[in-house]
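Asker: what's the 3D shape of this:
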Amino acid sequence: MQIVHSPLHLRHDGGMELHRGALVPCYEMPARAEYIREALVEAGHALVVPRDFDPEALLAVHDADFVAFLRTAHARWREDGRDGFMLPSGFPARGLRRDRVPSGISGAMGYYAFDAGTPIVEGTWDAAFAAAQCAMTAAALVAEGERSAYALCRPPGHHAGRSVYGGYCFLNNAALAAQQLRERGFGKVALFDVDYHHGNGTQDIFWERDDVLFVSIHGTPETEYPYFLGYADERGAGAGEGFTLNLPLPRGTGWDTYDAALDTALQRIADFGADALVVSLGVDIYEGDPISAFKLGAERFPQLGARLASLGLPTVLVQEGGYAVREIGTNVAGVLGAFGACR
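Answerer: Below is the predicted model:
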């Protein structure tokens, strides 16, 4: 399996985030990708560098004004006389105007962000664009004949919508991979999100499309981030009605319940008749994850990899969450090793 990785992820080191009401050091840290890289190299995988995609490729899934904001946000922050990490202080919630973007950087940040847990620093754009290029490169490799490829993306992407960022995510790497597969000849693409947190951004991007099926198993938004999307009654709209499947599960879910949901998800993907698969690979379903609440042991990740491989589809795996930092490499390697062994 080809492993696509960029060291530019190190340029994004967020500092502090607001997590469940407390200002804490960021759980999404550079060490996450470094532990994954080390584990994969130790397992014998070779790393390849991402290709140089034009930023215009981002506009297939993101609005141009949003991308322009991300590219210039920290420079504008500096021009405003400030330094360090950026967090928003106000949002266009109910009763406030949502039809115009404030000209000042603080207001613009609140317009495009949906939480105060996703800091922007000077190197954030470089890292986010490199992650997007990793995902698009992995998709290109699969389109060119590789049976599978893994994009070691950091920062992650599945919370980033068409014109919104949050949940540690700026550009939607998995959505960009799916779009690349579509543009390169795959008629139907299934995008399966196994991260503990619902991929609200991915759902947003493909909500009205019937060529990309979005399926997600995640912690229930009744109690789990991002709280306001991911319910079972969300099924898509317009041409996309019926092409979103959410399988929310309660805190404390163990393997038996998770495996039953996995059966449902894999059957829906098979029924869809997908020509290719993108996996938003969050390993924060691990029982030791500090910001998640499923109870899956490390031994379950090879099982997950084997179940994903059972679909027999050309597959792009895109790294999302996983915040038990010292275990993250082992858990990702468990998925990829079993996936490759079953192909």
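
Asker: Going by C-alpha atoms from here, please, whenever you check contacts or count neighbours.
Answerer: Will do.

Asker: Check which helices and strands the helix ranked longest in the chain is in contact with.
Answerer: Longest helix in the chain by number of residues, with DSSP state H as the criterion: helix 124-143. Helix 124-143 is packed against strand 2-4, strand 148-151, helix 173-183, strand 315-319, with contacts defined by 3 or more C-alpha pairs under 8 Å, 6 or more residues apart in numbering; DSSP states H and E.

Asker: Could you give the secondary structure assignment for Ala93?
Answerer: coil (DSSP: H, G, I helix; E, B strand; the rest coil).

Asker: what's the distance between it and Pro7?
Answerer: According to C-alpha to C-alpha, to the nearest Å, Ala93 and Pro7 sit 37 Å apart.

Asker: Tell me which residue of the chain is positioned farthest from its centroid.
Answerer: Centroid-distance maximum for the chain: Gly81 at 32.3 Å, with C-alpha atoms, centre = their mean.

Asker: Please settle this for me: is that one part of a strand?
Answerer: No - counting by three-state DSSP, one finds Gly81 to be coil, located in no strand.

Asker: Sequence B follows; please return its structure for comparison with A:
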Amino acid sequence: MRVVQSDAHASHHPKHFLVNGAVQDSPEVPERARRLAQAARDDGHQLMAPADHGRGPIAAVHSPEYLQFLEHIVPRWQRIEGASAEVIPNVHPQGRWPASYPASAVGQAGYHQADTACPISEGTWEAAVASAEIAVTAAQLVAEGARHAYALCRPPGHHAYTDMAGGFCFLNNCAIAAQWLRDHDHARVAILDVDVHHGNGTQGIFWTRGDVLTVSVHADPVRFYPFFWGHAHERGEGDGLGCNLNLPLARGTDTQGVLAALEAGFKRIRAFQPDALVLALGLDAHEGDPLKGLAVTTDGFAEIAAAIAGLDLPTVLVQEGGYLQDALGANLQSFLAGFERARGS
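Answerer: Predicted coordinates for the structure are as follows:
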């Protein structure tokens, strides 16, 4: 499989992660991507660098106001006397809409960062742009005839909205890839998210659109991040009504439970008749992942991959979650091998 990756992700190394009011080390660190790249290399996959597509694909999904914030907030923040080393908001506009847009760096941080799990520092913007380029390059490979390509993105993206970061995510790589496909002769695109967390940003971006279907299988947010989104009753609005399907699962659901939920997702995808599939690949559904949501086994990832490959759609696989633990590389190898075996390639 063609694997698109870049070492530019290493410039983003968040230090802090607020959990239950306590400051902890962030689990979203460069070593994640290094291990995944090495695992892909060890299994004989062909690694390649992303192409330069300019800022257009990013701007097609994210607001100019938000992109300006991400690119320039760090030096503005550093001018604040006594400010933290990383941009972390301490105020959020509850309800947010309608809300006036503040001029201050502190106010804008609260407006554009949903939580305290997406600190911004020197190098974050560059890493996020490179991550988006990886997703676009993989989408281009598929548009040019590859049956599938894997975008080893870091930072991840599926919690990022049009104008808001959250949950380790800044630019929504899956949405950017899907929109790029839409702009390049793919009239209908489906996004299937198998990360342990609901892809709330992806859902929000396409909430009122009927040309992109969003399906997410994830741990039930009633007691799990992102809490406020990802419930089964959320279906979309306007032209997007019925083009959003959430399949929340009880904490600890195993491989077979995930496969059963996916069958319902596959029915919706087949009914939508997409020209291509973007897969938000979260390896954090593993039983040993430190965020502890679901209980998929390493071998189970191969089963899940084979089931998804059975949709027989041109597929862009976009890396989302999956955190440091002994099985991380093996989980990726299992998924990619299962996918390729099912495709006969």
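
Asker: Need the TM-score between these chains.
Answerer: Here the TM-score for the pair of chains, by TM-score structural alignment, normalised by the length of the first structure, is 0.97; 342 aligned residues with a C-alpha RMSD of 1.3 Å.

Asker: Show me which of Ala93 and Pro7 of the first structure is the more surrounded one.
Answerer: Pro7 (15 against 10; other C-alpha atoms under 10 Å).

Asker: what residues are up against Gly338 of the second structure?
Answerer: 301-306 (C-alpha atoms under 8 Å, 6 or more residues apart in numbering).

Asker: nearest spatial neighbour of it, skipping sequence neighbours?
Answerer: What sits nearest to Gly338 of the second structure in space, not counting adjacent residues and going by C-alpha to C-alpha, 6 or more residues apart in numbering, is Ala302, at 4.1 Å.

Asker: show me where the second structure has helices.
Answerer: Secondary structure of the second structure (DSSP H): helices located at 30-42, 56-59, 64-78, 105-112, 124-143, 173-182, 200-205, 255-272, 298-309, 328-343.

Asker: Nearest to Ala280 of the second structure, out of these?
Answerer: Closest to Ala280 of the second structure of these, according to C-alpha to C-alpha: helix 173-182, at 6.5 Å.

Asker: Strand 315-319 and the closest one, what's the angle between them?
Answerer: 160 degrees (axes from the mean of the first three to the mean of the last three C-alpha atoms, to 10 degrees).

Asker: average gap between helix 173-182 of the second structure and the first structure?
Answerer: Aligned to the first structure and superposed, helix 173-182 of the second structure gives a mean residue distance of 0.6 Å (mean C-alpha distance after the TM-score superposition for the first structure).

Asker: so what does that helix touch, helix or strand wise?
Answerer: Looks like helix 173-182 of the second structure contacts helix 56-59, helix 124-143, strand 189-193, helix 200-205, strand 276-281, strand 315-319 (3+ C-alpha pairs under 8 Å, 6+ apart).

Asker: hmm, back to that, can you tell me which of the contacts of Gly338 of the second structure is nearest Gln179 of the second structure?
Answerer: The closest of the contacts of Gly338 of the second structure, once distances to Gln179 of the second structure are taken by C-alpha to C-alpha, is Ala305, at 23.4 Å.

Asker: Now that closest one. Nearest residue, chain neighbours left out?
Answerer: Among residues not flanking Ala305 of the second structure along the chain, Phe339 sits closest, at 4.7 Å (C-alpha to C-alpha, 6+ apart).

Asker: My read is that the one you found contacts Gly300, right?
Answerer: No - assessed by C-alpha atoms under 8 Å, Phe339 of the second structure is found out of contact with Gly300, at 11.8 Å.

Asker: The two: which has the busier surroundings?
Answerer: Legend: neighbour count by other C-alpha under 10 Å for Phe339 of the second structure and Gly300, higher for Phe339 (24 against 21).

Asker: what do we get in the first structure for the more buried one?
Answerer: In the first structure, the residue equivalent to Phe339 of the second structure is Phe339, according to TM-score structural alignment.
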